[in-house]
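Participant: what would the 3D arrangement of this be:
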Amino acid sequence: MKFAAAFISLCCVGQCSAQSLNPNGAYPKFGVGPTGITATIEKGLKVTVAAVQLSEPAGQTDLKPGDVLLSVNGQSLSENDPRVTLGTAIGVVEAGDGLLTFQVQRGSDERNVTLRLPVVGAYSASWPENCKKSNAIVEQTVRYAVKAQQPDGSYQFGAGRPVRDDVRGCLTSLFLLSVGDDELIPYVRRHVRPLAERAETRRNAGGHVNWQLGYQGILLSEYYLRTGDAEVLPGLQELCNWCVDNQAAGGWSHGAPVGPGYVQSGLMNHAGLPVMITLIIAQECGIKVDTAAYARAIRLIYRMAGHGCVAYGDHRSELWWSNTNGRNAMTACGFSLLDHIPCFREASEHLATLVTDSYYQPEFGHTGGGFNVIWRGMASMHVPEHRRANVQRQNQELAWYYDLCRQPGGGFSMPATPPNNPRYTGLEWATGAIGLTYAAPRRGLRITGAPRTKFSRQAPPPDFDWGTPEDRTFLSTADAEGFRESESPKEIYHLLLKTRKSEATLQFCATHLRHYSPLVRTWAARLLGERNRPEALAILANAAMDKDPRVRRAAFDGVSGYDNWR
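Facilitator: Okay, the predicted model is just below:
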């Protein structure tokens, strides 16, 4: 037990990444992994039991709603982010004796309460790839999802309303398809055939239709490429026709028509990127897509790759966040489908690597970090071999989060985005999404790296011109010559952009003008410009004459004060 406590302390303080909770506010209900405890975090970081599932490990103890959890296995829960401590403790004891001991306050009394979790082993160094624990979690989640499916193909998770043709239902069926088990095909078919039939008459989506069309199109296409079931093709064709009808300025908004006063050109790439992926993969199924609309969609997004994060709308690549709530990851998965074209393969690998290096903002998002979580694991499959250590670092840093999301009996429940945004919480959002993260290494989907199937057709490449040959350099995942990494991505972020800017030396900034990431290069250049000292400006002047165009571009960003939304 002493070893477990020491290991938890080490992980929480030095290795695990999370976003900040507000110690003066309250954090909504969340499941404490497979313990059967539902908790809130009240003012002062007081982890308070909200409910106990009687049939689960916590239900075999004396825990009651209202109890305050002061510590777990000797580690305080009133410092930093208690979720990290809880999630890390679960992983440690599952690899040890299974015993979680809470120090509990009930009124004026304090007591210890111990519950026993099943011992399932530790994650492997390369998890979820080549990992027995991950495989066991996949199989448990499969059983949970299959049991949740209703006769009409929808999924009933807990006490919520069934989900079927929206993002949540499509993610769940994509998860079942991703596992690679042919015995699961009938469950997916039960969902997709009625969906395709409704799509033939455009009765498959309502409200913010583009959100639904994108995920539906990916599901129908992946299902066809796996099975060759031509019954879904007429619906997929009409779905793609509807997508083309809704396009504006190369992209999509929440729905149709586009509101031009919304952001830039009225576009909202969170909704549009899955539609773009649909147009790519549907052509692999033999679907006819308007070539001009297809080229406009690819061009809008491709121009951002290599220059920062994929933007919210039709504006410059974003630079002041390390991630963009899934947009980089979506694009990496989409462009991977065009990996026979070198520039798209490179763009996919570049964006996927940026995603893995944003592990320190795992829940970041404009309206909540759900899509950050949904797409992160799938994008990891497209990181090039020489950067696979970045994926391992990400997954080791975030193991606490995934263990916290796991629920007793199977499934996942996504906790609220800090400080208290519950928009994408619950079993119906997370079961398919995080299941896809664990199953991604099986490469059961084209978007997670599966090879083309016997039903695949070679789609024509998108027909557009963009940039010069030197623009390809910006898609590289290699640092510029002379770069030597000494700090983690998290430390670089704080030294160049956030809390520790005053500590960044001129030499540190100069070195990071040569980083592979356009974000890091621009952060370093802007900081040199802000210093406005002769030595700093001399570094920028020298960089402006560098042989690497990425370094030259960073230098001019520093001089001009380049900003992404203006």
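Participant: use CA for all of it now, contacts and neighbours both
Facilitator: Noted.
Participant: contacting residues for the closest residue to A478 other than its chain neighbours?
Facilitator: In space, and not counting its chain neighbours, A478 is closest to Y516: 5.5 Å by CA to CA, 6 or more residues apart in numbering. Neighbouring residues of Y516 by CA atoms under 8 Å, 6 or more residues apart in numbering: S476, T477, A478, D479, A480.
Participant: SS state for the third one?
Facilitator: Here A478 is recorded as coil under DSSP: H, G, I helix; E, B strand; the rest coil.
Participant: from D548, how far off is it?
Facilitator: Distance, A478 to D548, using CA to CA, to the nearest Å: 12 Å.
Participant: again with the first one
Facilitator: With distances taken as CA to CA, S476 is found 11 Å from D548.
Participant: let's see this one next, to set against the first:
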Amino acid sequence: MKHIIQLTALLLLSGGSTLAKDPALPSEKLDFTQGDTLPRQISHDWTLGPIGARGWCQVSKYGAEGTTKDSRQILITKVDSKGTAAEWLQKGDVIIGVDETPFQSDARIAFAKAISSAEEKGVFSLLRHRDGQVTPISIPLPTRPPFANTAPFDCPKSAQILKEGCDHLASRGLGSPAIDTHLNALALLATGDRAYKDELEQHVKKTLARPLSADMPLACWHFAFANLFLTEYYLITGDRYVLPEIRRLSGHLVAGQGPLGTWGHTFAEPTTDRLRGYGAVNAVGIPVAISLVLARECGQDFAGLDECIEQAATFFRRHVGIGAIPYGDGPPNLEYGHDDNGKNSAAAVFFSLLNDAPATAFYTRTALASYGLDREQGHTGNFFNMLWSVPAVALAGPTASGAWMNEFGWYHDLARDANYRFPYQGYPSQTPGNAYAKWDCPGAYLLHFAAPLKKLRILGRGVTCQPKLTTKEITETLEAGKINYRYASPEFLRESLSSWSPIVRNLSAKELRRRKIGLDSPASLTSSNPLDRIAALKSSKNFDQCQPLLADPDLRVRMTAISSLAGKDKKRAVAAVFEHLAKHSEKDPVFTQAIGNTFFPLGISEKAVGQLLNAPKDRETTIKAINILLNDEDALVSSRIAMGLKFLPDEELIPLLPLVYHRAANPPAGNVMFANKLQTSCAGVLVHLRLEEGLETSANLLADESWGRNNRLPQAAALLIQYKGYAKKGLKPVKDTIAGMTSPGDVKWKKLLQDSVDIIEACETPKDKLPTIESITKDFKNR
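Facilitator: Next up is the predicted model:
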């Protein structure tokens, strides 16, 4: 049951989004100047920059993370009695404007953007509502210049924040080694200032004194960031006494890599070489890979290290040009924006260390296009989205970073409190009191301001692989992050079908379809430019002319061909794609994921899958294609195919039976969270044919305690019971499982298993034997 404990720990660490849903948003706009009060279920409040107060803004529903775009007031929720604002603000006050002007737009962002000019003047002018009276107030602030147009490079404000922030951080002390404090230590290290030498040495000693255990919850997270700190520390100081721990941490990380080159919350299971729990978590996998590259630069050289790094690079390289790196093993994201919780940004850093120019360029550009709500979002929280942002953007140079800070520097100003603590902000609708709220977060921001110093490898030290973006490309990239598709002109949307950005291409086509506007494009299907071929595929109405592009040399084009053909005639497109698979035996995981996404998306019914599998007339080709997809490395793909197998004629199932049996017992390495449906569907086929192997797999599924057990047990029990008396000989693993169920949470499932055993044991024992895959195959061939 260890995996369940580890999962619970993960959910607590990452904000508990599965254990506790984010609050329901008030349906009506609140007006605190008219006596409205804060609702019981609320989103979190915000640090209000350096004034020494916190405030709440109303959140509107927008996507998964919400937005404050409709807010026009800030309700003061806390005032630091020793802070700058204590004389002018108190809890319950309402800020209704800045510079004597009521808020006419998002109150949170307008307030944040006003901080910079207020610090320039040394006074923050606000409109305060208290006891029915509106009063202009002026809160004094320490003066500082605005961000330079090259920030954080050649930027006095960035340098000042870095110096003062690190001084405050060092004076407070780094505390116990943990993910957040390792980042704080990295910020001190990134300054190159020997004034922090003693504090850093103490942090190293504390880290070495309490070595992390490979059995701890969230081991990959803790090992990755400890390794990041120690490797960067060694590369700057040359202190060799940290090398044994770097080697130990790196050894566990290499051994704990999953079969696809990824990592999960914990290390892979040694006996199966599979990731535990629900599989890959790329938000930690990329920092792990970065730390291993740095360990190699520290002189570590042991069996498997080079191969491990290359395998990780192969996996994360598969998303280049296609979208945002997803949460796990699945296809690239095209809906959340240009960066999915900082994974593209972290990948830019990773590939810059590997001197991989194409991957670095793409991931850096997507990082540059990610700001505003795109950067504020994040699965369970946006801490890592913020952490990796500027280190990636800075790879494109001062012009690019300055332009990005011009768009999003306000978030840094809002997060920076009077004591440079940068308390965790989170996304707008995030629940108050999430786990990150207690993290000590200044390092995540101070590292941004240390980027120009290039003292750390993750901040560009010695990196020569830096994208050279023109001013026009920088502008285009930033514009890609702010397009309002709902109001864009049809001409603009059509032109965007050949954008550099896969996100822009996808959302532009989606908006044109929503408006029922033709996707007409002057681009040619035979153009030498793959982006033009993509645009032509999206706009062409000719099925026959589009079909050959399923074999295009560019993966992006091949993927677009799948969706383009499906949009014209889904059943005919299935046949064309199956013909391509059978002919070319294409096994590119992103291509097969595109097939799954297009034809067999999440939520599709079993009957709908069956109808598509039965649609092509060429059945021999179809069975070959089904075999390829059922054998896919991604359970998200193979499980959808398995759902429809029971709708195939028995004679078509027989050639598939060896693989069906294998998949019932051995799910693929990728997206293991979807393996339940794959295994139970395959077992269902074997049960339908009344095969001996169906009895075996059903019993084993009941005894399987891996991830998703509670969803699997009822289905497996229903399958096993169908064998009635035949199932008696398969009850031993089930009874062993019952005997091992001792926790209070097992009561329900223990009863289910015992009831299944009782039903089976009450049946008459048959005298004949069940057929096997071998016997039914032999009989079929002899017909």
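Participant: picking up where we left off before, which one's more surrounded, S476 and D548 of the first structure?
Facilitator: S476 (19 against 16; other CA atoms under 10 Å).
Participant: in space, what's closest to the more buried one - neighbours in sequence excluded?
Facilitator: S476 of the first structure's closest residue in space is H350 (CA to CA, 6+ apart), at 6.3 Å.
Participant: burial check on the residue mapped onto the one you found from the second structure, number of neighbours?
Facilitator: Using TM-score structural alignment, the equivalent of H350 of the first structure in the second structure is F362. For F362 of the second structure, the neighbour count with other CA under 10 Å is 23.
Participant: OK, contacts around F362 of the second structure?
Facilitator: V320, G321, A348.
Participant: whichever of those end up buried, select them in ChimeraX.
Facilitator: To isolate the buried members of the contacts of F362 of the second structure in ChimeraX, using 16 or more other CA atoms under 10 Å:
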select :320,321,348
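Participant: and which of the contacts of F362 of the second structure is nearest P733 of the second structure?
Facilitator: Of all the contacts of F362 of the second structure, P733 of the second structure sits closest to V320, with 45.3 Å by CA to CA.
Participant: wait, the closest one touches A357, no?
Facilitator: No. Using CA atoms under 8 Å, V320 of the second structure is not in contact with A357, being 11.2 Å away.
Participant: residue contacts, K454 of the second structure?
Facilitator: Contacts of K454 of the second structure (CA under 8 Å, 6+ apart): A190, G460, R461.
Participant: what's the counterpart of the last one in the first structure?
Facilitator: Read it as R461 of the second structure. Using TM-score structural alignment, R461 of the second structure sits opposite A450 in the first structure.
Participant: now do the first one
Facilitator: With TM-score structural alignment as the matching criterion, the partner of A190 of the second structure in the first structure is S178.
Participant: which of the three states applies to the closest residue to its match other than its chain neighbours?
Facilitator: Spatial nearest neighbour of S178 of the first structure, excluding adjacent residues (CA to CA, 6+ apart): G444 at 4.2 Å. Using three-state DSSP, the structure places G444 of the first structure in coil.
Participant: span of stretch 559-566 of the first structure from start to end?
Facilitator: For stretch 559-566 of the first structure, the end-to-end distance is 16 Å (CA to CA).
Participant: got the contact list for the residue mapped onto A444 of the second structure from the first structure?
Facilitator: A444 of the second structure maps onto A433 in the first structure, with residues paired by TM-score structural alignment. Counting by CA under 8 Å, 6+ apart, A433 of the first structure makes contact with R168, L171, T172, F175, V373, I374, W375.
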